[in-house]
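Colleague: next one to model:
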Amino acid sequence: MSQPDVLDQRAIIDRREVADRLAALTDQKSHGEAVAILGQALAHGRAEIARRLTEQPGNGRAAAQATAFLHDQLMRLAFEFVGGPSHDFALVGLGGTGRGEMAPFSDLDLMFLTTKAATPEQERASEAMLHLLWDLKLKVGHSFRSTPQLLALAKKDMSVRTAFLEARLIWGNAALFDAAMLRFRKEVVAGTAAEFVTAKLAERDARHVRMGDSRYVVEPNVKDGKGGLRDLHALYWIGKYVHGVERPADLVGAGLLTAAEFRRFDRAERFLWSVRSHLHLLAGRPEERLNFEYQPRIAEIMHYADRPGKSAVERFMQFYFLNAKTVGDLTGVFLAQLDEQMGKKGFRFALPTIRRRPKRLSGFVLDRGRISIPADDFFRAEPVRLLEMFALAARETLQIHPIAMRAAARDAVLIDHAVRRDRRANALFLEVLTCRQSPEIVLRWMNEAGVFGRFVPDFGRVVAQMQFDMYHHYTVDEHSIRAIGLVAAIERGDLKQDHPLSTAIVQKQIASRRVLYVAVLLHDIAKGRGGDHSEIGAEIALKLCPRFGLDAAETETVSWLVRYHLLLSSTAFKRDLADPKTIDDFVRQVQSPERLRLLLVLTVVDIRAVGPGIWNEWKRTLLRTLFEAAEERLRLGHKQHGRSELVSLRQKDLADALGWKSSAIRAHANRLSDSYWLAEPLSWQIANARQVAAAEARFGDVKPSVTVEDDAESGATRVSVFTPDREGLFYRICAGLASAGANIIDARIHTTRDGMALDNLLILDGRNKPYHDRRLRNRLVKSVEQALTSKEPPPLPAAEPGRPRSSAFEVAPSVAIADRASTRTTVVEVNARDRPALLASLAAAIHGQHHQIHSAHIATFGERAVDVFYLTRADGRKLDQQDIDALRSALLAATTQASEAQAA
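Modeller: As a prediction, the model looks like this:
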C-alpha cells in the first residue's frame, strides 16, 4: 500500500534539510542533538498540520494522512541516522501506521522484518532507532519478526493477521517486504476468509459491548464505539481480506457497496476523522472519548451555530450521531452483500434458517427465515408496504433481511402525506408500537431505515438529537424507543420483581394499552424546539393521536400525559410527601385514577430509560408513596384516610424485621413523625432503629451517633446521624461531610418528638463512587462528629483545584420560593450546577438567616442540582416577604460564590 498523496509535503517537513543537519552531527553528542533536530521537525510539522485543520476543520482525513506522512519521514530519518541496514531488513508500518492515517497523537505501530533471525547489527540499529523515537515522546508499539515467525504468528493470532493486512513498507528492503506479503496472501489468507470474517464480527460485537452497545451514548468513543471509525475500518479489512481491495473505494468494484453507498461511507469517514483529529489536538494526547468537555469546543471549531431551541453543540452532536447511524446502515448492507457472495461458495456467517413459516406473508418472501422482498420495486409499487414489513416482523418475531432493509432505507422517501394519512398504514404502525414481544427491536430497525422519521416527522426531528447534559445517557429517539421496550417488558411480566406495582397496573388495571404506548412514544417528542417541551408535545399529541386511530377520549388522555409526564417525579423527589398540601396539589392536577395509573408507569419507564444506574430503591419508594397517597385520595375522596393505615403498615413491617418487644417497637414508632415512615425505605428504617437503640444504650441522648454504610440499591453510601437537635445542625452535618470530600446526592432530615434529630444522607466520593474503604469511612465519621461537637460552626471547605466535569455546562442558578406549597412552612427550591459542598453552602446561607430547616429534599440530574427546603423562621412561623427577599439574595450569592470559586 502506498502512502496517500499529501499536499505541499515540504511545508510539513523538509526531509532533505533535516537529513543534512543530521549528517553534519559529530559522533560525541550525536544522539541528543539528533533528538533536538527531529523534535524541532516534529513540532513544526504538527503545527503546520494543526494550522491546515484549523483552516479546513472538516478535512480531518487529510490531517490524518499528513500526520502519517510526517511520522514516516521522521522514522526514515531516524533509521538512516542510526545506520539502519538495507540488506535483509525492512521497517514496516502496521495498522493505522501502515494504512497511512494517524490522528495527531496516535501510537506508532512498527515491525522490524528480517529474512531470518535478526543479526546483532540489525538489533543494534533497531534499538537505537527506537530510543530516538522514544526520546521524541512518541509511543511506539514494535516487534521483531523474521518472515517465518510472522507467518506462523499470523496463522494463530487474528490480531497479528489483521495488523499485517494493512502493512506498508516505510524503509528498507522492498523485495523482502513484497516476498513476505506474497507468502502472507498465499499461506495465511488464502482459503480462510470465512474464519477471518467470523472472527472480525465477533471482535466487533465484543468491542461494542465494552463501549455501551449503542451508537447513541452521549459521550461516544470516536474510534472504538459503535458507529465509530473502527467499524468502518472493519468493513475495509474484510473487503481487503476477501477480495484483496487496496483502498476503500474498491469496495464498490467488489460488489460490497454501491457507488452511492460508498459516497456515504466516504463522508462519514471524513467527518469522524475530523472529530477525532480535533479531539486529539484539544486534549494534547490520544483521547478517543468525545466527552462533554470537548463537545462544545469542537462544535465551535467546526463552525456549528446556535439555532432556536437547539444549541451549537446539540446540532454538532446530532450530526455526529447521524454519521454513526450511517456507519450502522452501511455495515448492514455490506454484510448482507458479503453473506450472499460467500453463500455461493458454501459459507454463510449470518443467521441460520428459521424453519417455521408465518401464516401470511402479504407478498413478502422468506430468505433463510428472514423477511425479504420479491422484487426491487416492491415498495415503490405500494409504499404502505414499508410499514407492513415492520408490522410483519413484529407480529411473527422475524428478522428482516438486510437486502430488504437496504431497499426500505432507499425508498423511505416514498412516505408522503398520503401515506401518513392512510388508515391502514397508521394501523400497521400502531401494531408495531404496541407489540408485546419486540417493539423496541422493530422500532429501532424502523428508525435505522429512516421509515420511522418519515412516517412520524415530529419523531424524525429528534432522531440522533442529544441532550447536552450529564443526566441523559442516550439521544432522544433512543431514549424513547428504550422506554417503549420497558413498557412491553413490564406488560410481559419480565420486570415483575423490579416493578410489581407497574406490572399489576399494565396487566390488569388500565383501560387502554395504546394510550400508554403512544404517550411513552410522544413524551419527549418536542425536545429541541425551544419552550416547554411538555406543553409543545401535548399540542403535537392532539394532532397525531387521531391520525394513529385513537378516539377523542384517548387523545385527550395522551395529551395530558405528555403535558404532565414530569409531574409525578418532580412532586415525589422535590416535595415533602408527609405534608397533606403536597398530596392536595398533586391530586388536583391528576383528577382521575386512570391518569394516575398511566402516569406512574410512564414515569417509571422514563426514568429507567435515561440510562444505567438512574433507577434506585429511593426513587421507587418515593414514587410509590406518592402514588398510594394520591390513589387513596382519588378513590375515597377525603384527605387523611389511608395515611395512618400506611404508616401503621410500615411500622408493622419494621417490627416484623426487628423482632423487638412490642413495647420497644411502640416507643420507637411513637418518637417519629409520619413523614419518616412515609419517606424512608424499610432497609433504612431497620438500620436507623438499630443505630438509635445502640446509641442510647451507650451514650443516652448526649453524644452524636454517626454511621456509614453501603446502600446497594442507590449505588451510594448512606450516612445516618442521630444527635440532639440544635440550630444549624443540618449545616454542620453538610459541612462535616464536605470537608471530608464527600458529595451529598440526597438528604432527608427528621426530628423526633423528644427533640432528637435523625438524618439520612446519601453520599459519593470525588470520583462519584461509594465509600468502600474502611479508613475513609472512619474519616467521614470523625469529620461529622467534629462538626457536630465543635463550639463554632465549621467553615465551608475551600473549592478543590482542577476543572470539574460539570464545568462544560451552563446552569443559571435560580431560587424559587413557593409560599403556598405547604400550609405550615415556606418551600424554597434552588437550582444550580452541582459541585462538592454546594448543599453545605446553601445550608450555611439558610443558617445565616436564622431559619429552621424542617425537611430537605436533594436531587441531582447530571450536572444540575435541585435542592428543596421546607423552612420556618426561628419562631416557627412561615417566612414573610422581607425574609423571602433576604433569603433569595443569600442563596443566589451562595451558588454564585460556589461557581466562581470552582472556576478559579
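
Colleague: when you work out contacts or count neighbours from here on, use the C-alpha atoms and nothing else.
Modeller: Fine.

Colleague: what about the residue lying closest to Arg643 once chain neighbours are set aside, neighbour count?
Modeller: Distances taken as C-alpha to C-alpha, 6 or more residues apart in numbering place Ala629 nearest to Arg643, at 6.8 Å, with adjacent residues excluded. When neighbours are counted by other C-alpha atoms under 10 Å, Ala629 registers 23.

Colleague: likewise for Arg355?
Modeller: Applying other C-alpha under 10 Å, we find 8 residues neighbouring Arg355.

Colleague: same question, Asp205
Modeller: So Asp205, with other C-alpha under 10 Å, has 14 neighbours.

Colleague: quick check: it is in a helix.
Modeller: Yes. Under DSSP: H, G, I helix; E, B strand; the rest coil, Asp205 sits within a helix.

Colleague: could you also give me the structure for this second sequence? I'd like to compare it with the first:
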Amino acid sequence: MAPGRQAESGDGPEAARAALAAARAERAAELDRWLRSLLTAAPARPVHEDVALIAVGSHARRELTPGGDLDLVLLHRGRAGIAEIADRVWYPVWDSGLRLDHSVRTVHEARTVARGDMKAALGLLSARLIAGDRALADELRSAVLTDWRADAPVRLPELSQMCRERWESHGELAFLLEPDLKEAHGGLRDVHVLHAVAASWVASGPDGRVRAAHELLLDARHALHEVTGRSTDRLVLQEQDAVARALGLADANVLQRLIAEAARTITYAASHAWRRADRFTRSRRGVERRPVGDGAVDHDGEVVLARNADLNDPALALRVAAAAAHAGLPLAPATVDRLAEHAALPRTPWPAAARDALVSLLGAGPAAIGVWEALDQAGLIVRLLPEWERVRNRPQRNPVHRFTVDRHLVETATGAAALTREVARPDLLLVGALLHDIGKGRPGDHSATGAAIARDIGADLGFPEDDVRVLETLVRHHLLLPETATRRDIDDPMTVQTVTAAVSAVPGREREILDLLAALAVADGNATGPAAWGTWKAALVTDLTRRAAAALSGGSRPVLSLI
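Modeller: Okay, the predicted model is just below:
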C-alpha cells in the first residue's frame, strides 16, 4: 500500500490538499484490488454468484485515512464453506497490520442487525461492493434503505439522541483548543449523519459548502495521522503547527481558523436537517403561519419573509432577524439566502431603523446567537460590518476563552441584554459589547486598536458624535474595571482616580460610562468562561465601581451589583 506523502515546504494549500486527496483515492483503489484478489482466489467455486465483499464506513466512502479502520462485510446466500472463504480474506488483512472490523452475514442477518444496531445501520447505508455478486450487494442496499425509510419516525429520534450525547461528550469543534475532528459537534461524524438523514428522504443531502467543509476536516485528519503516525482524531496543541505545514498552511492559527469555519458550516447545516427531522417525527395537522414582526412570518416553526416584505428596505434583513430572535425561532435557510441575494442593505451612515433593528436583534439575548450564525453563514454579517472579517472564526488559543473572537463578541452582546435595564443607554451597551474585542488580530494593544475601529463603526451606524465617543471609550477601557480591581489596591485613592479619569473622556456622561463599563465587565467575563468571572472578581469590581461613582458624585450612590 502506498502511503500518502506529507506536504513539502514549497507546497501551497491547494497542492498539499490535492496530494492528500489523491493519496486517499490511490489507497482506496489499491485496497480494492488487493481485497478483490483475496476473495476471488479463496474458493474453488466462483464467488460472483452468491458471495459479495462489501466495504462500509470510511473505506466505502473512499475516505480511509492512514490511521482509519477497515470495515468489511462478507455477504452470502447461505453458502457452504463461507467460514473458510472469510478466513482467507481476514487473515491476510490482519497480517498486513490493518485494523479490521468484520462480519459474515446473509442479507436477512445483515438487515436484522441493522434494524437493531444504529452503528451497523449507518455503516450499511454507505455500503459499497468491492468484489463478488453485485445483485446480492444491491439486494442488501435496497433492503437496508427500505427499512431505514420505513423506520424513520423511530430511528431518527434515536439518532438525534445519540448525536446530542456525543456532542455533550466531545464539545463543539469550532470552539475547542484541542478538538476531536471526527466526533465533536460539527465534525466528520456529523456529515455522515447528514447523509443518513437525507437517506430517509426527510431532508436534502449536504450541499457544496458542507462537502467542502467535510473535505477540509478530512484532510486535517489525514495530515494528523501522517504527522503523528497514530490513529488519533484529537488535534492537540503540540501537533497543530505540523499539521498546518502538512496542509501547506502558514501556522496553527490559520489551521484553527479554517477548522472553525468548516465546523460551523457543518453545525449550521446539521441544525437545519434536525429541525426538518423533528417536524417529520412530530404529528402535525397542517402548516402554521402567523406574523412575528414587520415583514416576518412564522411558517411551520421557521421565520420566513412575509408576502408583502419590501426587499428594497435597507432595514429588512436585520428587522426580520430581530423578529426571529425575539420569537425564539430560527430563520429559514431559503429566507436567509433570499435576503443575502436580493435584500437591500443599509449604506453608511445607517438609517435609524437599521440601527434600531441591530440593537433589537442583540437585545433578544441568547436566542439571537443562532439567528446571527445564520446571517453569518450567508455572508451577511461581513457585508453589514466589513471589519467583522478580521475577527471571524479567529481562534483565541487561550484556555480561558471558550469561543472564537467573533462568537465571543456575540455571546457578550447577547449576555449584556440581561443588563440593559441597569444602564441609561441599552443601545450603547449592546453595540459596545459587540465591538469590545474588534481590535483582536491586529497589531498593538487590541483595546486601543479596537477603540479606533469602534469609533469608525459607530459613525457608520449613524450614532451621534457624543455616542460615538462613548462607544470608543467603552472599547478602549472594557478591561479597566476587572483589571484595576484585581491588580491594584482599591483602598488607594489613586486607584479610584485612574477609573474616574478614564470615564471622563466624554464630559457630562461620566456616570453613564461607568455604569456601562460595569455591565460590560459582567457580560464579557461570563462570555469568556468560568475562569474569567466569579463571585470574588464580581465583588471587587462592584466595590471599585461604587467608590468611583462616589468620587464622581461627591457622595455614595448605588451602583449595579455584579455579584
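
Colleague: touching, the residue nearest to Arg643 of the first structure and Ile583? I think so.
Modeller: Yes. Counting by C-alpha atoms under 8 Å, Ala629 of the first structure touches Ile583, with 7.0 Å between them.

Colleague: check contacts around the residue nearest to the spatial centre of the first structure.
Modeller: In the first structure, the C-alpha nearest the mean C-alpha coordinate belongs to His473, at 3.3 Å (C-alpha atoms, centre = their mean). His473 of the first structure makes contact with Val217, Val218, Glu219, Val610, Gly611 under the criterion C-alpha atoms under 8 Å, 6 or more residues apart in numbering.

Colleague: quick check: closest non-adjacent residue to the fourth one.
Modeller: Residue nearest to Val610 of the first structure in three dimensions, not counting chain neighbours: His472, with 5.2 Å by C-alpha to C-alpha, 6+ apart.

Colleague: state the distance from the aligned partner of the one you found in the second structure to Arg221 of the second structure.
Modeller: His472 of the first structure maps onto His401 in the second structure, with residues paired by TM-score structural alignment. For His401 of the second structure, the distance to Arg221 of the second structure equals 24 Å [C-alpha to C-alpha, to the nearest Å].

Colleague: the more surrounded of those two?
Modeller: Arg221 (26 against 21).

Colleague: who's in contact with the equivalent of the more buried one over in the first structure?
Modeller: Using TM-score structural alignment, the partner of Arg221 of the second structure in the first structure is Arg276. Listed by C-alpha under 8 Å, 6+ apart, the contact set of Arg276 of the first structure reads Gly60, Ala103, Val222, Lys223, Glu288.

Colleague: go again with 7 Å.
Modeller: By C-alpha atoms under 7 Å, 6 or more residues apart in numbering, Arg276 of the first structure lies in contact with Ala103, Val222, Glu288.

Colleague: and it, what element?
Modeller: Assigned by DSSP states H and E, Arg276 of the first structure belongs to helix 259-283.

Colleague: ok now that helix, how far from the chain's centre?
Modeller: 21 Å (C-alpha atoms, centre = their mean, to the nearest Å).

Colleague: give the aligned range of the following helix or strand past it in the second structure.
Modeller: Per DSSP H and E, the first helix or strand lying C-terminal to helix 259-283 of the first structure is helix 295-301. The aligned range for helix 295-301 of the first structure in the second structure is 240-246, by TM-score structural alignment.

Colleague: how about Ser160 of the second structure: what's its closest non-neighbour residue?
Modeller: Trp274 (7.5 Å).

Colleague: which element is the one you found on?
Modeller: Assigned by DSSP H and E, Trp274 of the second structure falls in helix 252-281.

Colleague: and the strands in the stretch 601-750 of the first structure?
Modeller: For the stretch 601-750 of the first structure, the strands defined by DSSP state E, counting those that start in this stretch cover 705-711, 716-724, 743-751.

Colleague: mean neighbour count added to those, as TSV?
Modeller: Output for the strands of the stretch 601-750 of the first structure, formatted as TSV (neighbours: other C-alpha atoms under 10 Å):
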stretch	mean neighbour count
strand 705-711	18
strand 716-724	23
strand 743-751	22
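
Colleague: relative to Leu94 of the first structure, which of those is closest?
Modeller: strand 716-724 (44.8 Å; C-alpha to C-alpha).

Colleague: find me the equivalent region of that closest one in the second structure.
Modeller: Mapping strand 716-724 of the first structure onto the second structure (TM-score structural alignment) gives no aligned residues.

Colleague: so which other helices or strands are in contact with that strand?
Modeller: strand 705-711, strand 756-764 (3 or more C-alpha pairs under 7 Å, 6 or more residues apart in numbering; DSSP states H and E).

Colleague: is it possible to get CSV of the ones you listed that adds distance to Gln399 of the first structure?
Modeller: Formatted as CSV, those follow (distance: least, C-alpha to C-alpha, whole Å):
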stretch, distance to Gln399 of the first structure
strand 705-711, 42
strand 756-764, 44
